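Undergrad: heads up, no residue letters with this:
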């Protein structure tokens, strides 16, 4: 009999079988509690196989990770897994990140029931936020999870939700070989399902409130040729944003394809993902300070007027008005949306030279094209100052305290007319991202040692530009199109980044029940950030009391190259099975978060407002680092009662030292323009907790 030890480890036998029965019947009785089946393939051969469990039955595997929700793993780190079936049972089609919110130590929020809205999305794990975690799909890097798309894409754009077989969270630290340069606070690994062995097709259809529908279809070829298999999947989702009217739709199209070849010594996997989506960026619900005291039903206002331009224009004073009513003049957009198109593909080749040596290679490429679009009222000093700087820089009578204002003279008619005469203008942040790379890892087993060493290299070219467009009664635009023919480009950033990571580790089975791991990684991320189009100094002006001209003191950064480099990031850990059902794990690891490849208004060295401040940070600034200490107890106890098969769990204590935290420091009256922003290391943070 051959059996995977991870499938049989939890069996607490020997089981006693008594009575008069055949050898087949006796063997069936002996293995039935292990979820195995027995059949006779020949007069002298009995075959024992793992049983197909009923739908919804949890597959309890101690330290294996096959269960729908499991907090185990033969790891020195805390690893918790949510299976694809559990994820879809909770919410069909949901963002895989949202599924992790059922786990301890994880906080995920989103304004969308599916968790897909990226601007209004956040995840925290042990106090670390979205861009301080690491994300991979089948081992390929997804970047830092940033809304601005500077080095990757979100998991729901990388794979259709129904094609995700499991999501694994390393809540303290990720594996040394994880392809991430941002994983201060752990990693989240998404695994796509393999093609099925039998040919078939499935279609799932969802209808719901808010005019919701979601279609998922998948076709599996089954095994063909020389151990080949593949599938093709398609999804279409459309729904009304719950806090906007019916014309504000969210959703899009997505296609996945996966090919698998299993040779005697070589395994080849090819994957392709394409997605195109557009979704409104809503501000949630805002308090309407004018009406709610007298009419509680008007306590909150919707975040956008689209498609009712007349109502949007009526909500604000006319061009000549000198009043500031309503009290919060920019609390409602005409519309705002995120538009994203992605192509992601990888080719993975794993070759087993012999029983001791294997070699895994993964070549990948990703292209992203997108825009964040906001049709906003021009009736704020910050926005008027930006528009006036480019459209009517000499209009001194509309300038007070170094900024354009409408509170004294009304809105400058030149600015009003050039932006379309509606009191609204459309602002975009337009993104493109080309990145490709390779991961290559050797696994060598010798004696009681499992040695792993590998590299990850990536080249990433990304660009972001801020542009402004007119919005007129005849050219109202929509949330689903990127405008053309801008009035002007306020700024444009380009970043060229090379990432190189090397790691090596040894997992040593010191005793049958004691395993020790030790290793390190070298990480270097070089980024050259340039500014082909720099913002005019006046468009980033601060208030200058009494000034009748635009403040021109604020400079703009020309950019340059900065390297985040750590030659030695160590890790050491231990797993001890001190009983047949319990194990203790300990892990200590250091990680680094490379600098964000983004510019104006972000927490990045290139987000400062002068070249002098950039050079100062380059000389004195440091990348964020963390030391994480984990220790815990895992247990798996077979129950085999009428109501319970088993009970499993994990208790973990963690301690984190977070060093050189980066923060953006803004001057007073900076507004939304990020005026005079300085980036600095703000000190250290210590965290203790128990899951």
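TA: Structure received. Note that this is a predicted model, so its numbers are computed, not measured. Numbering: from 1, shown residues only.
Undergrad: from now on I want contacts and neighbour counts done on CA atoms only, so please keep to that.
TA: Noted.
Undergrad: please, which helix or strand holds the residue most central in space within the chain?
TA: The residue lying closest to the centre of the chain (CA atoms, centre = their mean) is residue 145, at 3.5 Å. Here residue 145, judged by DSSP states H and E, is contained in no helix and no strand.
Undergrad: next, the buried residues of stretch 308-318.
TA: 309, 312, 313, 316, 317 (16 or more other CA atoms under 10 Å).
Undergrad: let's bring in a second one:
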């Protein structure tokens, strides 16, 4: 099979019809671990929310579950305690967007549909043109719940990439009573996480209310130097209309200024050590980077830091700096209107603006003043807007709905070169501050996209305990790219991609069923066809038809096919006071899987985009939660995923034996367990997780080792303080919390493939996980 051009995705999802007469949320396909579960004493109440879910393979992650994690923790990390889900990051809270990697049943985050209050969050790539990283879209403390579908289909989700599941963020509502919340977290590496929220309470007879919150996270990196900083403002306004309608508005401003950890290879890990990192923020950091660059170019005065000569590529092991700066403005208005007692109209209008910088010091290109290195920045400006609108109608035993989604985005992305000073004659470029004019534009492209989807679905209640779901989705997306600058001596090609690609599918079906038989038992099935629109990425930025040269684009544009899959799932759940059990099996046939294959330097990689053909995936999850006495819960889950490539790949005359190899980055086996106990105002939990080995290269000749990791948490919730002293009546609740991340101080490889992955052998494209970290929190509610 010849190599073509385009970027990596993964797998599927599920949905199953749920009976309107059964007002209970499915527990989960693996029952979430008790460490993140609600602390209600009855199993039937765990995860229950007051709205109807239509999909049997759907579960709810509540705010109470997320509250067990360290404040500020990425909600996807909490979600990853479910079977079949995996979250990796080089920092304990998951704030570093460069290193965030989320998988669900073999599907990467750019193949999972994500929304916030109905606002699409896009494909969750680091350079995402059609969305926003979920960690920057809303403060974790303001997330009311996550509705998660990890099976075959969810046609109503506003997404062009959801091959394998969906995660719907639902923001918490303003409280009906005026009050405030203040929380302060202290942690290892001088971590300081601050959260403050004011709730207006009901302001008038119509019920108008709002909240405004501010969150700030500031920490030194656990290795190397410099800081990781983020701050965020959320505002939500809620206007009830009558007894059964509402209009709400949500606003998010996020500011991320993060110095990233250096990407590593197996050679760097073995010969440089676990704690090797970039030089910024360390003693004589710029001098080390400067002299290392002189050494790379064979210039007088060049030298390597002590011990670096042991590595085969010491010059890429540590740059002067690498980082991410991003500022986002996101806003939307959401209307949920009951037109009659059987007809509802739901609509969302939204807009999003983003400015971002991806930063690396490049020792391969000199500055005009003679300094042997320059500061390289990929700068992106994106604006997008859109709307969704749907009608829901209930008649007889049918719950019908139909809707549309439209979005337009414009992105300008370019890479620029900034001059670094001669050693001792100036201050290095501050990539997080204001910038002087660049001395060169290395490349630049612009993108414009129009996306449209429509869906129709019906949930038919055959019997009060039996429901069947039928639906389909239509998708149309056109993306146009235009080259606006190209420095051929840097890119190595005469022209970057200019042209358009269209993804069109008129009929993507979805069928599911749900049967509650006997008192505590449930069976469900799910099958759907899905498609992912062609990914959008700038030059060498990912597995996209637009990230290649004009010559390659012209060769593939008429033969390339979008990624598609057929997904099948079947599950069983048992829900009872003392026990929750589940078993879920799934099968996926994947076609035209697009992957990024990379070699060369990470500051100017040699990337190709390959259609690696089909992937066949079979998997099973099993979960069991035992609650023998009130307050005590023991959770265990096992996940097995056999996802292998169907074909070998021939590239540049060489055949790579991918057939029957497990897909890269995702383990075949995972085990998760948690023990939790609650006694009066005190609760504690101990969690463990085993992550099986993962293929690093496509041929499987290089693997990331398996590892175990544990976390511990304890919390005391005092409740209304007036019961201790009447003078403290103003303090409605006081919470003290203590958490330990990586309890046994395990050294492990976390994120992998952030720079693409090699066909075989080694490459500088993984990040190691944080060592043991301690956190303490004081939270007060007034």
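TA: Done, it's in. None of these values were measured; they are calculated from a predicted model.
Undergrad: related to what we said a few turns ago, restricted to helices, list the buried residues of stretch 308-318 of structure 1.
TA: Members of these lying in helices (criterion: DSSP state H): 309, 312, 313.
Undergrad: re earlier: residue contacts, the alignment partner in structure 2 of the residue nearest to the centre of structure 1?
TA: In structure 2, the residue paired with residue 145 of structure 1 is residue 124, using TM-score structural alignment. Going by CA atoms under 8 Å, 6 or more residues apart in numbering, residue 124 of structure 2 touches 109, 110, 131, 132, 133, 134.
Undergrad: at 10 Å instead, please
TA: Listed by CA atoms under 10 Å, 6 or more residues apart in numbering, the contact partners of residue 124 of structure 2 are 97, 100-102, 108-114, 130-134, 161.
Undergrad: what's the answer for residue 208 of structure 2, then?
TA: So residue 208 of structure 2 contacts 174, 176, 200, 201, 202, 237, 238, 239, 240, 241, 247, 248 (CA under 10 Å, 6+ apart).
Undergrad: at 8 Å instead, please
TA: Here residue 208 of structure 2 is in contact with 202, 237, 238, 239, 240 (criterion: CA under 8 Å, 6+ apart).
Undergrad: what does residue 602 of structure 1 give?
TA: residue 664.
Undergrad: distance of it relative to residue 654 of structure 1?
TA: Residue 602 of structure 1 is 30 Å from residue 654 of structure 1, where distance means CA to CA, to the nearest Å.
Undergrad: for residue 74 of structure 1, same thing?
TA: Plainly put, residue 74 of structure 1 is 18 Å away from residue 654 of structure 1 if you go by CA to CA.
Undergrad: more neighbours, these two?
TA: For residue 74 of structure 1 versus residue 654, neighbours defined as other CA atoms under 10 Å are more numerous around residue 654 (21 against 18).
Undergrad: circling back to that earlier point, nearest to residue 290 of structure 1, of the ones in helices among the buried residues of stretch 308-318 of structure 1?
TA: Proximity of these to residue 290 of structure 1 (CA to CA) peaks at residue 312, which lies at 16.5 Å.
Undergrad: how about the secondary structure of the residue mapped onto residue 162 of structure 2 from structure 1?
TA: Applying TM-score structural alignment, one finds that residue 162 of structure 2 aligns to residue 183 in structure 1. Here residue 183 of structure 1 is coil, with the state taken from DSSP: H, G, I helix; E, B strand; the rest coil.
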